[in-house]
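Q: the sequence isn't on hand, but the structure is:
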């Protein structure tokens, strides 16, 4: 006598919800810039100083490269030399570079902040699928002009990168708060 047992394995497919990349971040630890630059600030130990890779070769232009995040803070410096026309041109270029992201940006929020050293800096935060999400420029209006911009070398969408963007943005604010001119 044979008994046939029919068992139905019914499984209910439930799609997984959309997820985000898991990004491990530890609190930033900072170190001082080498004193061979006309600007000095503390930058994170998770970043390394590399020569600027742009087609323009300027002596004090560097990238602070974050290998773990495939991100760079592009640091550009120009002497003003007490020339008001030079300063105006540098400020115009800084705003122009930021506004070029307006094609993809939902918004560009600009704010002026007072730094502990008495200087003022202009911060620009860009929203949307833009290549640079945070930028700033600062000047003493007579001798120095410094501009920094965050860029990712990744096609990952900015909403997935938001924790890293916020983390590096805080590093950039720390850089500003520790900025000194090395005359």
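A: Everything's here; your move. For clarity, every value in this text was computed on a predicted model and none was experimentally measured. Numbers count the residues shown, from 1 in each chain.
Q: rest of the way, CA atoms for contacts and neighbours
A: Will do.
Q: what's in contact with the longest helix along the chain?
A: When the chain is parsed with DSSP state H, its longest helix is helix 158-177. With CA atoms under 8 Å, 6 or more residues apart in numbering as the test, helix 158-177 has contacts from 20-21, 23, 25, 28, 41-44, 69, 115-117, 121, 128-130, 133-134.
Q: now the closest residue to residue 145 other than its chain neighbours: how far from residue 118?
A: Spatial nearest neighbour of residue 145, excluding adjacent residues (CA to CA, 6 or more residues apart in numbering): residue 139 at 4.4 Å. Applying CA to CA, to the nearest Å, the value for residue 139 to residue 118 is 11 Å.
Q: compare these two (neighbour count), which wins?
A: Using other CA atoms under 10 Å as the criterion, residue 139 and residue 118 rank with residue 139 on top: 22 against 9.
Q: residues touching the more buried one, list them.
A: By CA under 8 Å, 6+ apart, the residues touching residue 139 are 119-121, 145-146.
Q: so the residue most central in space within the chain is in which element?
A: By CA atoms, centre = their mean, the chain has its centre lying nearest to residue 150, at 2.3 Å. Using DSSP states H and E, residue 150 falls within strand 144-152.
Q: one more to weigh against that first structure:
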């Protein structure tokens, strides 16, 4: 019996010739298609912009005709667009738009604001990039300072976990920047 136990022990030492090696870290592979843009234009609204072809535009549930949701079903994210006419209320519109990113400071690790200016399209505003487990990862506003005011913010349909949504958030931030660069106001039209 001792010989049998010794042979089993000896066999187990030599039978496993490969050393145990730790496995390398795995990385989540998320491939998003290259963005292809087309113009979104609603004849009843005083603005247009270019949107990514993987997104669909739906009317906002808020009921305002010129408020739209740009939905990215595969990314489980939405860019919410709101429009307001400027009627001697530019200061209050700016104050509200600038307060919105600050509502995320409790969960955000950082909020970076970038001034946006496009003299060619007469659009001026701010782009806010939010880092951390905040509900919204990016927000912006655009205005011509006299007649039009457009805001947007991105939200995901999942509980905020910055590490998990980082690739999708980065993809949507690029789409928001493209949207901002392509906003055009319709002359002679005000909501």
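A: Perfect, thanks for sending it. Quick caveat: nothing in here was measured; it's all calculated off a predicted structure.
Q: may I have the TM-score of the superposed chains?
A: Here the TM-score for the pair of chains, by TM-score structural alignment, normalised by the length of the first structure, is 0.85; 175 aligned residues with a CA RMSD of 2.1 Å.
Q: ranges for the strands of the first structure?
A: Under the criterion DSSP state E, the first structure contains strands at 30-32, 39-40, 42-44, 48-51, 62-66, 71-79, 105-114, 120-128, 134-139, 144-152, 180-181.
Q: counterpart of residue 148 of the second structure over in the first structure?
A: Alignment note (TM-score structural alignment): residue 148 of the second structure maps to residue 144 of the first structure.
Q: follow-up on the earlier one: just the buried residues of the contacts of helix 158-177 of the first structure.
A: Neighbour counting by 16 or more other CA atoms under 10 Å classes 28, 41-44, 69, 121, 128-130, 133-134 among those as buried.
Q: need the contact partners of stretch 45-53 of the second structure.
A: With CA under 8 Å, 6+ apart as the criterion, stretch 45-53 of the second structure contacts 35-42, 65-66, 148, 175, 178-180, 182-187, 189-191.
Q: same thing but at 7 Å, please
A: Residues from elsewhere that reach stretch 45-53 of the second structure (CA atoms under 7 Å, 6 or more residues apart in numbering): 35-41, 66, 175, 179, 182-186, 189-191.
Q: residue in the second structure matching residue 27 of the first structure?
A: Residue 27 of the first structure maps onto residue 34 in the second structure, by TM-score structural alignment.
Q: how much space between its match and residue 174 of the second structure?
A: Residue 34 of the second structure is 11 Å from residue 174 of the second structure, by CA to CA.
Q: kindly report the same for residue 47 of the second structure.
A: In this view, residue 47 of the second structure and residue 174 of the second structure are 20 Å apart by CA to CA.
Q: do the same with residue 144 of the second structure
A: Counting by CA to CA, the separation of residue 144 of the second structure from residue 174 of the second structure is 22 Å.
Q: okay, these two: which has more neighbours?
A: Between residue 144 of the second structure and residue 174, counted using other CA under 10 Å, the more crowded position is residue 144 (18 against 12).
Q: for the more buried one, give me its contacts.
A: Each residue near residue 144 of the second structure by CA under 7 Å, 6+ apart is listed here: 122-124.
Q: tell me which of those residues persist in the first structure.
A: Among the contacts of residue 144 of the second structure, the ones still in contact in the first structure (both residues aligned by TM-score structural alignment, their matches' CA atoms under 7 Å) are residue 123.
Q: residue 103 of the second structure: which of the contacts of residue 144 of the second structure is nearest?
A: residue 124 (22.3 Å; CA to CA).
Q: I'd like to know how many residues surround the residue mapped onto that closest one from the first structure.
A: Under the alignment (TM-score structural alignment), residue 124 of the second structure maps onto residue 120 of the first structure. Using other CA under 10 Å as the criterion, residue 120 of the first structure is surrounded by 16 other residues.
Q: same check on residue 7 of the second structure?
A: Quick note: residue 7 of the second structure (other CA under 10 Å) scores 12 neighbours.
Q: ok, residue 37 of the first structure next?
A: Using other CA under 10 Å, the number of residues around residue 37 of the first structure comes to 15.
Q: what's the distance between residue 37 of the first structure and residue 90 of the first structure?
A: Taking CA to CA, one finds residue 37 of the first structure at 19 Å from residue 90 of the first structure.
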